[in-house]
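Engineer: pasting a predicted model and its sequence here:
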Amino acid sequence: MSSKLRILVPVKRVIDYAIKPRINKAQTGVETKGVKFSINPFCDIALEESIRLKEKTPELVESIHAVSIGPAKAQDVLRTALAKGADTSTLIDVGEEEVEPLQVAKLLHKMVEKQGSNLVVLGKQAIDDDSNQTGQMLAGLLDWPQATNASKVEIKDDEVFVTREIDGGADVLKAQLPMVITVDLRLNEPRYASLQNIMKAKKKPLEKLKLADLGVGSIDNRLEVLKVEEPPTRHAGIKVENVDELIAKLKELKVI
């Protein structure tokens, strides 16, 4: 490969995937007080794939830089990323403010320029808002080729091959650097950070930036959440003994 990979991996701090979210009393979003937070699972997979690329072909990968956009507490997920194998990291501190995908993409665009990155590997979506938009928007802003929902990533010579699952099979995309890749769940199984590596991560660089440091005045969100509510309770189903009974029940419900 003519140029070494300088990989940027965005990681988002979200409510832990094992916790059932609860809607807050104001019905403006999910309750975030007193709950466990961790790395978004899709971001964790993107990080793992980047680390595996470096382990398999160390001569191809120059660096892995993790970046998170969020409150000061997001340093925790960056420390985890460093413990797993990222070389350096940056926190863009926006306080408790929610940041929409377009604004995230614009901030990541600034980070790509700042870091001189030529490959961005990120989760296809975050499990809190499920937008699945940031990667595509970032590729558009950078005018780079993109491959979404990756289930396999291979680098051969100067080309990157990305396999993505589609209805009825698989689709293989080929592109050259620089590019953006968003990853799916079946790409890999993320590793756990060992205690030894967690301790070592405390000495790795963690840069802290404000919006002004990136030449951004403020977050310009364009969406307003009117109301968040629980889905209606589903009624229990019933079992029928045969087709005749099924048809009778459907007629009773006036669906046939």
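Structural biologist: Perfect, I can see it now. Since we're looking at a predicted model, the values are computed, not measured. Numbering: from 1, shown residues only.
Engineer: switch to C-alpha atoms for all contacts and neighbour counts from now on
Structural biologist: Will do.
Engineer: which SSE is the residue lying closest to A175 once chain neighbours are set aside in?
Structural biologist: Distance criterion C-alpha to C-alpha, 6 or more residues apart in numbering; nearest residue to A175, sequence neighbours excluded, is V160 at 5.4 Å. In this structure, V160 sits in strand 159-166 according to DSSP states H and E.
Engineer: number of nearby residues for D244?
Structural biologist: Using other C-alpha atoms under 10 Å, D244 is surrounded by 10 other residues.
Engineer: show me the contacts for it.
Structural biologist: Residues near D244 by C-alpha atoms under 8 Å, 6 or more residues apart in numbering: none.
Engineer: if I look at the nearest residue to D220 once chain neighbours are set aside, how far off is S131?
Structural biologist: Distances taken as C-alpha to C-alpha, 6+ apart put Q103 closest to D220, at 7.2 Å, once the chain neighbours are dropped. Computed as C-alpha to C-alpha, to the nearest Å, the Q103 to S131 distance reads 13 Å.
Engineer: try this one next to it:
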Amino acid sequence: MKVLTAVKRVVDYNVKVRVKSDHSGVDIGNVKMSMNPFDEIATEAATRLKEAGVATEVVAVSCGVAQSQETLRTALAIGADRGVLVETDVELQSLAVAKLLKAVVEREQPQLVILGKQAIDDDAGQTGQLLAALLDWPQATFASHIDIADGRATITREVDGGMEVVSLRLPAIVTTDLRLNEPRYVTLPNIMKAKKKPIDIVKPADLGVDPTPRLKTLKVAEPPARKAGVMVPDVAALVEKLKTEAKVI
């Protein structure tokens, strides 16, 4: 069984981002970039399926600028067998990424596609669902456990009321949540091995996809600074402030 996992190059989660002076977006100049954390979880899940003998090959796919090869190398170091980069300098939005992934899926013919539930740069959380709709495949989102057997995927997913277990007929789309696993530490020997693994580079035009953005960002602004807290001497004073100032009780 072939498993395909999608990975995205984003600003590292430890970096405090800055908004551009013209409010057109986030300044990513000279900042550390890394793999989207949810995509690390997805790659780890695919690798564990291979180690368990369920999957025979793991293919990592990334869409974006040429530097996304570094992100793919990280996925290869985690355990993916080879990479595919859909290289473009166009700003990629969720629908365009889903269309590009659909074209890659049709080329690769995987039985399972695992993606992170969202990217930490735009927090859209749409690509997995859009891909499932375009392929007309069953999907399970926010997965906290994956079990594959007899041509079906049994997914435990996190919902507001607790846990839900769904059974999907393969091929299927799965998006991962935080509690699915803890990605392994990438060791130096695996990093060296990853340098020898192949990465196939294609353009959107090769896949017959137009990635032109359909949405326009009007303004990006930092959230307002939080006001300093106020110390109160006792519970009575706290209740009085909640009544008269905050007006929440």
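Structural biologist: Received, thanks. As the structure is a computational prediction, the values presented were derived from the model and not from experiment.
Engineer: quick revisit: you'd agree the residue nearest to A175 of the first structure is up against E154?
Structural biologist: Yes. With contact defined as C-alpha atoms under 8 Å, V160 of the first structure reaches E154; the gap is 5.9 Å.
Engineer: higher neighbour count, the two?
Structural biologist: V160 (18 against 11).
Engineer: trace G25 of the second structure over to the first structure, please.
Structural biologist: Here G25 of the second structure is matched to G29 in the first structure, going by TM-score structural alignment.
Engineer: meant to ask about A60 of the second structure, not that
Structural biologist: Aligned partner of A60 of the second structure by TM-score structural alignment: A66.
Engineer: would you map the strands across the stretch 1-150 of the first structure?
Structural biologist: Ranges of strands in the stretch 1-150 of the first structure, per DSSP state E, counting those that start in this stretch, are 5-10, 13-15, 37-39, 61-70, 88-93, 119-123, 146-156.
Engineer: tell me which of those strands sits nearest to L209 of the first structure.
Structural biologist: Evaluated over these, closeness to L209 of the first structure peaks at strand 88-93, with 4.8 Å, by C-alpha to C-alpha.
Engineer: name the residues that touch that closest one?
Structural biologist: Contacts of strand 88-93 of the first structure (C-alpha under 8 Å, 6+ apart): 64-72, 74-75, 78, 82, 204-211.
Engineer: tell me if I'm right that the residue nearest to D220 of the first structure and N221 touch.
Structural biologist: Yes. Contact criterion C-alpha under 8 Å: Q103 of the first structure and N221 qualify, at 7.2 Å.
Engineer: just the helices in the second structure please.
Structural biologist: For the second structure, helices defined by DSSP state H occupy the ranges 37-51, 68-78, 94-108, 127-135, 188-194, 235-244.
Engineer: out of those helices, which gets nearest to V11 of the second structure?
Structural biologist: Across these, the minimum distance to V11 of the second structure, taken as C-alpha to C-alpha, is reached by helix 37-51, at 10.5 Å.
Engineer: identify the residue range in the first structure corresponding to the closest one.
Structural biologist: Going by TM-score structural alignment: helix 37-51 of the second structure matches residues 41-55.
Engineer: before we move on, the earlier item: contacts only, for the match of A60 of the second structure.
Structural biologist: 8-11, 78, 81-82, 86-90.
Engineer: out of those, flag the one nearest to A46 of the first structure.
Structural biologist: Nearest member of the contacts of A66 of the first structure to A46 of the first structure, counting by C-alpha to C-alpha, is V9, at 6.9 Å.
Engineer: now do the contacts for the residue most central in space within the second structure.
Structural biologist: In the second structure, the C-alpha nearest the mean C-alpha coordinate belongs to G116, at 3.3 Å (C-alpha atoms, centre = their mean). Residues in contact with G116 of the second structure (C-alpha under 8 Å, 6+ apart) are 6-7, 36-42, 128, 175-177.
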